[in-house]
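In: Got a predicted structure plus its sequence, pasted below:
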Amino acid sequence: MMSLKPRHVNFEETWSKLRETISGVVSLRAVERAVWNSRFSDVYALCVAHPEPMADKLYDETKSFLEEHVSGMLQRVKGSTPLESSDYNDGLLSRYVTAWREYSQGVQYLNSLYSYLNLQHVKRHKVSEAEVIYGSSAHTPEVEKLNRQLEVGELGLVIWERVLVQPLSEALTSRIISGLNAARELNHDSTTADILRTSIHSTVDVQSYRVRSALELYQELVVEPYLVAATAHHCALAAKLLDSGDVSNFVRHVLDGLEREIALGNKYLHSSSSEAVRACYEQACIEAHLPALHAEVDRLIKEAAEDNPRAEERRADLKRMFALLKPLGSNALRPLVEAAHAQATREGRAMLAAEHSKDEAHTHFVYSMLSLHGKYKRLFNDVFCGAQAFVGALDKACSTVVNSRTEGEHFARAPELLSRYCDALLRRKGSERDADEKLSAAIVVFKYIDDKDVFQKHYARALARRLIHQLSASMEQEEAMINRLKAACGYEFTNKLHRMFTDVAVSADLNAKFQQYLRDNDLCTNIGFTIQVLQAGAWPLGGAMAPLAPPPQLEKPARLFETFYRSSFSGRRLAWLHHLCTGELRTKYTQRSYHINATTPQCALLLMFDTVDTVRAREAQETLQLSEEAWTRHVRPLLEVNLITAEGDIEGDGELTLNLGFTCKRTKIRLTCAAAPPTPGNQTVTPSSDSTHCEDDRKMYLQAALVRIMKQRKVLRHTELIQEVVSQARGSFAPSVAMIKKCIEALIDKQYLERTPGKHDTYSYLA
């Protein structure tokens, strides 16, 4: 049993026995358990010897022994092999690995044998990791004597590095680099690969005890020389591939080479080198040849977008090129992104310029844009893995195509065309599911429109016509479409559209109450009379038309309704919009019964023939109080379908006669009326008036936004104010800076804002 009491110890006698055991331990020879325990006790006895501990002397003797032992191993590793050779198969690496495995394992055992020395002597003087990293003036002597800070196992590694590795550094490096170069070209057998890998990782393990710069030797002996050699190899490979002139072949081989290089690094090198290995390859094979790669992107993208068998090969080439360029960052990818944007824009403009009938312009526009978006979305998802840069390029291209306009046009035609497309779908009697899918797809195009306020005006007018004349195929689809627009642009954008729906529902209830009012007062209209009361601020209908003298059949129920409405709502004023009214008449004088849907003036004219067969044109016009232009527009459709005939000038003293022999294949006849030309008393919409109205509305919108922002912020710089206004208006239109400046000046004139004294670029809100 080991005595723990300090005692006198003969150092020479004890060290002689201890040295013999140490020699066996570091040489991995068998050591009996009893001998091991005795030597462990000897280490303890020397560390606590009386009257003076001998730990320092033991430490120094052990150090000398290890230096002598490693020197012998150095000669064994060298053998008779010339150090200048770079043949990794000449045996030096194999002997080195054998020696390292023996020594590194033996030093671990030795460290266990000296555990008391390490614990009680070395660690008391050892600097902490924090002090090594951040420095400590209190431990300066210890920092200078690093060997006195090392445990025995760490000391053994230091001696291995100094005595054996440093003298062989050049020989080891040349053979390691030669082995790695050979491994790149062919697969080593397992033994050779294991020797190469172990020799490389030994340069890491030998400094593993370090707190700082633990990979310094590895970097010096392996990584730096390897990267130099690898760069030369990669440059030669890239130059050879480029000489072929085939970029597709170059990209394919370079990408394969990158995968092999990464696999080589993962197999042989330390994990800390993976980024350096990749960067070395990318710089030599890709970054150095970016101009040559960028020169081909336009052609590759153009051919990849074509519809032919070769397109699949080009897509594969683009996918490989993207994989090569992506790690290099946005600058390397930018030409590819720009080429993708240019190709989508070019094809989109060509699609819109293709020949088509004028009546199908709206369908052609929407189908073309959806086709363009779907095609390039699939292409970019497949080739570029849906990278955000290419999603943005597609969005930018679609926006450019959608918002393009010809010279002289104040607004792009996209808002009007998309509105017509939606109008056609919402009117059509067909598959509800098919129409719903197409309307959902139309929102894709809508999101790219800059002038959303222009679309809103066109859509509101079309919706008003559908609701007033009951032309909608499905009210559920109408509401669903408005909800889609609200999701895209917010509640404010669809506020008036919702109010239009509310008016329709309220009008239905109002009609029911009116009929009850007639019954309660024993009144009768003798005709089917329905009305729609619409809010002037919500419906884009313009003002009241010129007065029309309605026929007696309509005049009586109209007066009754006015009386009913005033009794129900005080302070409200009704304005009859005769130009939006329609009526349905049924013939009794023909062999077949026909249902004629016509405008109010047309109905009034036909009702004149209820008691006579012929009327004078001039008298009829005066009775109806129509202008000459309005009279002609309403009479022409009746003459064209042959419901009436004319003798003489219909605008003068001619006569109109009811065609008693009228026949038609259809039993339901809808009469139309040409639009009135723009006049001061007529609100017909024209492109020029549309532009004026939109400009005025935009100015009011911007002024309101400016006031809201300044009321909240009180004081704001010019550039910040412009940015906030642009941000708020983005959902409706893209305002120009010039227009915003004009609105600011207008608000200054109106004394809503003022320029802050002494700061010309700052505005203040005036309460």
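Out: Done, it's in.
In: alpha carbons only for contacts and neighbour counts from here, please
Out: Noted.
In: Toward the C-terminus, what is the element adjacent to the helix or strand containing E61?
Out: Secondary structure assignment for E61, by DSSP states H and E: helix 55-78. Once helix 55-78 ends, the next helix or strand along the chain (criterion: DSSP H and E) is helix 92-113.
In: okay, pairing it with this:
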Amino acid sequence: MFINAIVNGKEVRAMLDTRASHNFNIEDEVKLLGLKIANSGASLKAVNSPAKPIVDIAKVGILLPSAYIPLLATTPHTILAGNKVLPSLRVKHDEFMLRELVKRWLNHKVMVRWLSRFFHYLDRYFITRRSLPPLNEVGLTRFHDLVYQEVKSKVKDAVISLIDREREGEQIDRALLKNVLDIFVEIGLGNMKCYEDDFETHLLKDTAAYYSRKASNWILEDSCPDYMLKAEECLKREKDRVAHYLHSSSEQKLLEKVQHELLFVYASQLLEKEHSGCHALLRDDKVNDLSRMYRLFCRIQRGLDPVSQIFKQHVTIEGTALVKQAEDAASNRKAEKRDVVGLQEQVFVRKVIELHDKYLAYVNDCFQNHSLFHKALKEAFEVFCNKGVAGSSSAELLATFCDNILKKGGSEKLSDEAIEETLEKVVKLLAYISDKDLFAEFYRKKLARRLLFDKSANDDHERSILTKLKQQCGGQFTSKMEGMVTDLTLARENQSSFEDYLNSNFHANPGIDLTVTVLTTGFWPSYKSFDLNLPVEMVKCVEVFREFYQTKTKHRKLTWIYSLGTCNINGKFEPKTIELIVTTYQAAALLLFNASDRLSYSEIMTQLNLTDDDVIRLLHSLSCAKYKILNKEPSTKTILSTDVFEFNSKFTDKMRRIKIPLPPVDEKKKVIEDVDKDRRYAIDASIVRIMKSRKILGHQQLVMECVEQLGRMFKPDFKAIKKRIEDLITRDYLERDKDNPNLFRYLA
């Protein structure tokens, strides 16, 4: 290996012998080289390019440790601190000082790089044997010790000053800042300590102070939307600064400082601004501002909690207002003696659906489908969806709303797609109702009427909503309803078999067209069954069908539910004959007048074998309603036990076929009674299941586990649970612990 040196203007060639020899001493050769270099005026050039020196030590300022070239005439301190670098930095300030620092740093790195190449052999072998740091590391360390340590404070202040000026809108040299901050990173030799301790910590402190001043003014001067616009822009610009000249590790820390000062500190004041806060944004449907609010507050810890609470309060207030509005409208209509069904079931439920659509869209779009807002929406709807309207529970209103959509001639005239969409929304609302079992019973009653009286508009829609309910509430919720639909299909097949039976058995002639629907008791709602004294014309029908049914099975008992039957009879009035569509009860009453012209109330009740309530209902429908088929004495609107009735032979109507409705029975009380009965069974079953599993359990824990088990269908009352526990004790399912009366044991 050869090195050329210039000594007194003449070139001198020194050789490093790198041949393998056990007598080879590299340190001696380095010292020899050092002497030659010292006498040469410190100018070195490569052997392969004798015409041009590659490095000028005195001009650039390279730092080689004495361990390598102990006799180097120009020392590092002299070059960096004394003659060149520091003096040039001391006389310059601010941006000019930063430019000079970058220039000196780049020159220094060039010299270190070239000398590292020049002394590559030393770097590979000599320092390894002596456990010395590499040349590159030594070069950077010397700059750190002699230059960086003195100027770092001034540099930090100058950089932060430029950043603050940029925050105020000035244009600055971002490339210069990038180069300066790279020095803080590189001088650490792979360690971020210099950057973090000497610059980043101070930047974060300055950033907090800067935005604290800004926020204190903005919160007083600006509306909530304007403040959020400024905050979002500030965060965007700080992120942009990181991308252009700050180290990437600073991004999170810097943004957290800005978020803390602009958002966390003033969160309450900002969200609760009277005319522009979160309530106002929700009230005025400012979806863009709400989206921005979410984007900002999701960045800070628990920042969304107050936003979700305000959202919940707002939705609750709007929903409660709908309930009050419906109550007031129902009261007004009742005072005017007008029908309130349309308001209660259609308008109110439709408005609740629209409210849910609106705020569900807010949750999905403005609040990015965040679980906190789904929870807030659920809790808000649970508050007002479980309030009654004009004496009707939400469960009943929802069931009736579905009935109006699904039945023929319902008040909701919708396309098939709109019906499917509406049913989907109704099922979503059902999730907020605590008494789901009550909805199920009301729905089952109305489904039964649609199926039995052929009032269902579309079988596909009936199956579709059952599928949706099954997905929402489980298979047990819809098992009876699905059984009803299947049962009706079987009943139609049974009717076809009956018709075939009549065609093949001429002696079995009922005398009239007869359609019988056979149902399975367990699926359908319970109905009152009376031993109605059928007219002679109907008795034969019943006997013929009973004979047919016994040919199919001898192990089932038929119970006739006459209250659900319908009849078509011809009324031969003097003006003309009119076909009357009536219930079985009405038909039985009218057929009595074939044998008698006049009948008293008591005679009709005795011959039909019905209760007072049923007789009053049917006689009222025939003598006091729109179609007066019977004349009543006295001619009043009230049915009394002293009244006398006769056939109105002069009755007429422009239609040849009329339907005479029977006043509907208020089934609400019966439904509630049935539900309460089912709940008692459900509570009993739940308690037994829990105790069978746990064997011994305290009262409080038993109650809580029972509530948890049954909560999906209804919220059991604590008193009801306590009452069922006592009942199970008397029936020897449980016993109290002798020493602790609040402890129960399961009895196998």
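Out: Structure's in. What do you need? Bear in mind the structure is a predicted one, so any value in this text is a computation, not a measurement.
In: which residues of the second structure does stretch 250-264 of the first structure align to?
Out: Matched against the second structure by TM-score structural alignment, stretch 250-264 of the first structure falls on residues 227-241.
In: For that stretch, give me every contacting residue.
Out: 218-219, 251, 254-255, 258-259, 262-263, 292-293, 296 (CA atoms under 8 Å, 6 or more residues apart in numbering).
In: Same question for stretch 75-86 of the first structure.
Out: By CA under 8 Å, 6+ apart, stretch 75-86 of the first structure touches 90-92, 95-96, 99, 168, 171, 174-175, 178.
In: in the stretch 101-250 of the first structure, which spans are helices?
Out: Here the stretch 101-250 of the first structure has its helices, by DSSP state H, counting those that start in this stretch, at 115-116, 123-125, 129-134, 140-144, 152-159, 169-185, 190-205, 216-218, 224-243, 247-268.
In: Run through the residues that contact Y501 of the second structure.
Out: Applying CA under 8 Å, 6+ apart to Y501 of the second structure gives the contacts F548.
In: hey, where'd the strands end up in the first structure?
Out: 582-586, 595-599, 614-616, 644-647, 655-658, 668-670, 715-717, 753-755, 762-765 (DSSP state E).
In: now the ones you listed as JSON lines including distance to E185 of the first structure and mean neighbour count?
Out: Formatted as JSON lines, these follow (distance: least, CA to CA, whole Å; neighbours: other CA atoms under 10 Å):
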{"stretch": "strand 582-586", "distance to E185 of the first structure": "87", "mean neighbour count": "15"}
{"stretch": "strand 595-599", "distance to E185 of the first structure": "87", "mean neighbour count": "19"}
{"stretch": "strand 614-616", "distance to E185 of the first structure": "105", "mean neighbour count": "16"}
{"stretch": "strand 644-647", "distance to E185 of the first structure": "97", "mean neighbour count": "17"}
{"stretch": "strand 655-658", "distance to E185 of the first structure": "101", "mean neighbour count": "20"}
{"stretch": "strand 668-670", "distance to E185 of the first structure": "84", "mean neighbour count": "14"}
{"stretch": "strand 715-717", "distance to E185 of the first structure": "65", "mean neighbour count": "17"}
{"stretch": "strand 753-755", "distance to E185 of the first structure": "74", "mean neighbour count": "20"}
{"stretch": "strand 762-765", "distance to E185 of the first structure": "69", "mean neighbour count": "20"}
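In: Dump these to a markdown table, plus distance to V26 of the first structure.
Out: Listed next are these as a markdown table, based on distance: least, CA to CA, whole Å:
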| stretch | distance to V26 of the first structure |
| --- | --- |
| strand 582-586 | 111 |
| strand 595-599 | 112 |
| strand 614-616 | 131 |
| strand 644-647 | 124 |
| strand 655-658 | 127 |
| strand 668-670 | 110 |
| strand 715-717 | 78 |
| strand 753-755 | 87 |
| strand 762-765 | 81 |
